[in-house]
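K.L.:
The following comprises the amino acid sequence and a computationally predicted model.
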Amino acid sequence: MSIPLSNWTLETIHAALPAIEQELARTAAERDKAGGHAAEQKELLRQHGLLLLVVPKEYGGIGASWSETFAIVRRIARVDSAMAHLLAFQTLQLSGVISYGSDQQRTLYLGETVALNHWWGNSANPADPRLIATEQDGGLVLQGIKGFCSGTLGSHRLLTTAIHQPSGKLLIAVLPTAREGISIHDDWDPIGQRQTDSTSVSYEQVRLEWSEVLHRPDGVSTPFLTMRGVVAQLILVNLYLGMAEGAFEQARDYTLNQGRPWFASGVQRAADDPYVIHRYAEMHLKLRAARALTEEAGVEVDQAWRIGRDLSAEQRGRAALAVAEAKILSHRAALSVGEDVFDVCGARATKADLGLDRFWRNARTHTLHDPIDYKLRDVGRYALEHLLPEPTLYS
């Protein structure tokens, strides 16, 4: 049973998490095969207050830190990375309102989010410049399309970015998903992350008021305003690590309870096979290293976020560097562990009803979000010349 809205706290959410994880895990493999919109599972998260994790307490939210929030995201990613993805991207859209919004906009949009306890959709893909905002009749008109718009289906609000004409600069805005001229297309058919509703969204002469614009094309950027990109990368870090941890735990359970030793091993249990033990040691160390850097990166981002508008470029850069380091290791762990589990579990573990393949497929799909080579470039530049990452929408 869900808890009344006014009584949600971080403690009540943690108390409910085991049951939430169990319910998601019960159908995760089956839903992963089917794809489509997971309305029931999204409602489960909504009913337990998870949509309000990062909304500050002064607006009626939970007021969780990024470390606290993404620890929860990671737990959910172990059993259902698509639902973890949707929850994480909910927090990302709210971060845009918190960092870019005026006092009036924060009061309106965050207060409404708490009152309605609603989902946000992501239509802010910065790598997709096809959505154009043209000035008209004292406001703006949006025309074009955005791709990879996670969580748009079933959302109440959209955070979007568009190219302003004639300046050619980016603006960030909030719109109701149901506004006339907005169409969500059922065109998400990947090999993994099949229930993230990462569809395309088209805008056909959609009216946008200047009061709905969080960041104007003539707005001045600051180190703090560029932190949204760092938060987005920390989301990926925790999703990847959660996928790797989930794959490891499911393989471990299989090895201990269903695994068969190879005939030449001379042992009675798969868990006593020295080569299986060796593989688990390797996976364990990959996870340990990734987990340590992930937790360190969370602390850095929390500290930077608390500083707020007084954040310096160097402080911002150190947070971005910590996230880049963690992302490299979590990226590698998700792909490596997702593959290695089959070596320790054997041929019978490829049975479709087990769904072990979903961990690698989901990781492979999501780790293509942005090239890991550019994170290695940022880390390499720091290692060689102590140059901190330059702010971009992806670093």
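P.N.:
Sure, I can see it.
K.L.:
Please count neighbours and contacts with C-alpha atoms only from this point.
P.N.:
Fine.
K.L.:
how near is residue 59 to residue 316?
P.N.:
The gap separating residue 59 from residue 316 is 26 Å, by C-alpha to C-alpha, to the nearest Å.
K.L.:
and here's the other structure:
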Amino acid sequence: MNQHVSPPAEAGIDAFDAGTVLPPASVDAEAPVRFARAFGAHLARQATSRERAGVRPTEEVAILKSSGLVNLLIPERFGGLGATLPTALQVLVELSRGDASIGALLCYHYTNSGVGRLFDIDGDAEALERRSAAGRWFWGNVSQPGSRGLKARPDGDGFRLNGVKHWSTGPSLADVTTVLSHRDDVAELLYAYIPADRQGLRYEQDWDHLGLRRAETVTMGFDDVEVRPEEVFRSSYGPVTSFPPLYVAIGELYFASVYLGSTFGALDAASAYARENGRPAPGSGVERLTKDPYVLHQFGSFWTDAEAGAAFLRQVAQEVQDGFDRRRTITAPERAALGVRASAVRAFLTKIGLEVTPRVYELTGARASHNDFGFDRFWRDIRIHTLHDSQHYKLRAIGDFALNGEAHEPPSFA
């Protein structure tokens, strides 16, 4: 019987140097990526044990806040770090490389904290951005536009919310959370943000799904919750019936970066195991697993796929950043085309992630299947999130663009 080899001893989260405060991009544009790489490597050493113990990510979120990483995309003139979308994606890849649950939390933070600036192209949501930067707000997500379990009722100049929203990521640890709700008076949406401790909010810790087990996804209950007039997102586009322009293009890349990080994380873990603990297969004729030609072939194939995905992500990230920089003049067809390009990146990294992550055992052997190593978490984390959107419909839309030149912005949800 093979002797079980234990993984390296795992340090607690408090062993990480949490005293770093990141400088603005104009001072050191690469500092956020270096920090995320170090933090991600630390997370990797304890991700499996903390997942198995069901530890809530309160300490990790505190580090994201204390470092200023939550302010990454807020312009410097408003008190943020002033980084670009490509930098944010690199940060998410590095964090997800260590623990996709933490990467997903920051992914949803960036998605939701950016809603104000996407809607308000006239004033760039200056007042909101300044408040978020000064308070180092961590943002939660209560969206799911297809869900009609939550209703917004006008109440003077504000609204009252009643109902339930499932699969809400991050609000139970957030300072504020977005809320997207159907209005009960007109065919429009209420898109707003509220403090996470607002009276009438209920958080149910009911997430018991395949992956992203520490991403703090909860069911939200709303019992006559107040939304004040100043908490409604200002829209430069008139009545709100869908997501703001460029939201889909940016969001698709955020999600894709989590998948890519998980894929690289699986390769990191498998290669470290193969070097340190791997045993060559009987009859292989090699002294070390890392010299087995079949293992080298597989690893080379997996690594090439991941690097191709990374290059695709970088290319489209710059295209979307350029579109954001032109957000006051970009046309609707241009925005729609960027959305398709970003969806193609996400579809490609979904394919690569789901092909590579469950096959890392081919690089390690049977002993690596012990649950202490947790090599299955990389696949589980990708699989659970990619179930949100059917790839069949996504690829159909991409095909319509590639074949017929047809691209469409998000439909009305109202």
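P.N.:
That came through fine. Here the structure is a predicted model, which means the values were calculated and not measured.
K.L.:
And the TM-score between them?
P.N.:
Counting by TM-score structural alignment, normalised by the length of structure 1, the TM-score of this superposition works out to 0.93. Behind it: 394 aligned residues with a C-alpha RMSD of 2.4 Å.
K.L.:
who has more neighbours, residue 59 and residue 316 of structure 1?
P.N.:
Counted by other C-alpha atoms under 10 Å, residue 59 of structure 1 and residue 316 do not tie: residue 316 has more neighbours, with 26 against 18.
K.L.:
any idea what the more buried one aligns with in structure 2?
P.N.:
Aligning on TM-score structural alignment places residue 316 of structure 1 opposite residue 335 in structure 2.
K.L.:
my read is residue 141 of structure 1 is in a strand, agree?
P.N.:
Yes - judged by DSSP: H, G, I helix; E, B strand; the rest coil, residue 141 of structure 1 forms part of a strand.
K.L.:
ok, it touching residue 203?
P.N.:
No - between residue 141 of structure 1 and residue 203 there is no contact under C-alpha atoms under 8 Å: 9.1 Å.
K.L.:
rewinding a little: could you report the neighbour count for the nearest residue to the match of residue 316 of structure 1 once chain neighbours are set aside?
P.N.:
In this structure, residue 335 of structure 2 finds its nearest non-sequential neighbour in residue 246, 6.2 Å apart by C-alpha to C-alpha, 6 or more residues apart in numbering. By other C-alpha under 10 Å, 24 other residues sit near residue 246 of structure 2.
K.L.:
gap between the alignment partner in structure 1 of residue 246 of structure 2 and residue 253 of structure 1?
P.N.:
Mapped onto structure 1 by TM-score structural alignment, residue 246 of structure 2 lines up with residue 227. According to C-alpha to C-alpha, residue 227 of structure 1 stands 39 Å off from residue 253 of structure 1.
K.L.:
do residue 228 of structure 1 as well
P.N.:
In this view, residue 228 of structure 1 and residue 253 of structure 1 are 38 Å apart by C-alpha to C-alpha.
K.L.:
between the two, which one's more packed in?
P.N.:
Neighbours of residue 228 of structure 1 and residue 253, each counted by other C-alpha under 10 Å, are more numerous for residue 228; the result is 24 against 12.
K.L.:
Now for that one: which residues touch it?
P.N.:
Residues counted as contacts of residue 228 of structure 1 (C-alpha atoms under 8 Å, 6 or more residues apart in numbering) are 92, 95, 96, 99, 393.
K.L.:
Let's verify the equivalent of the first one over in structure 2: helix, strand, or coil?
P.N.:
Okay, so that is residue 92 of structure 1. Residue 92 of structure 1 maps onto residue 111 in structure 2, with residues paired by TM-score structural alignment. Following three-state DSSP, residue 111 of structure 2 is assigned to helix.
K.L.:
So residue 111 of structure 2 versus residue 125 of structure 2, what's the distance?
P.N.:
Computed as C-alpha to C-alpha, the residue 111 of structure 2 to residue 125 of structure 2 distance reads 15 Å.
K.L.:
contacting residues around residue 57 of structure 2?
P.N.:
Contacts of residue 57 of structure 2 by C-alpha under 8 Å, 6+ apart are 102, 214, 215, 216.
K.L.:
No more questions from me, cheers.
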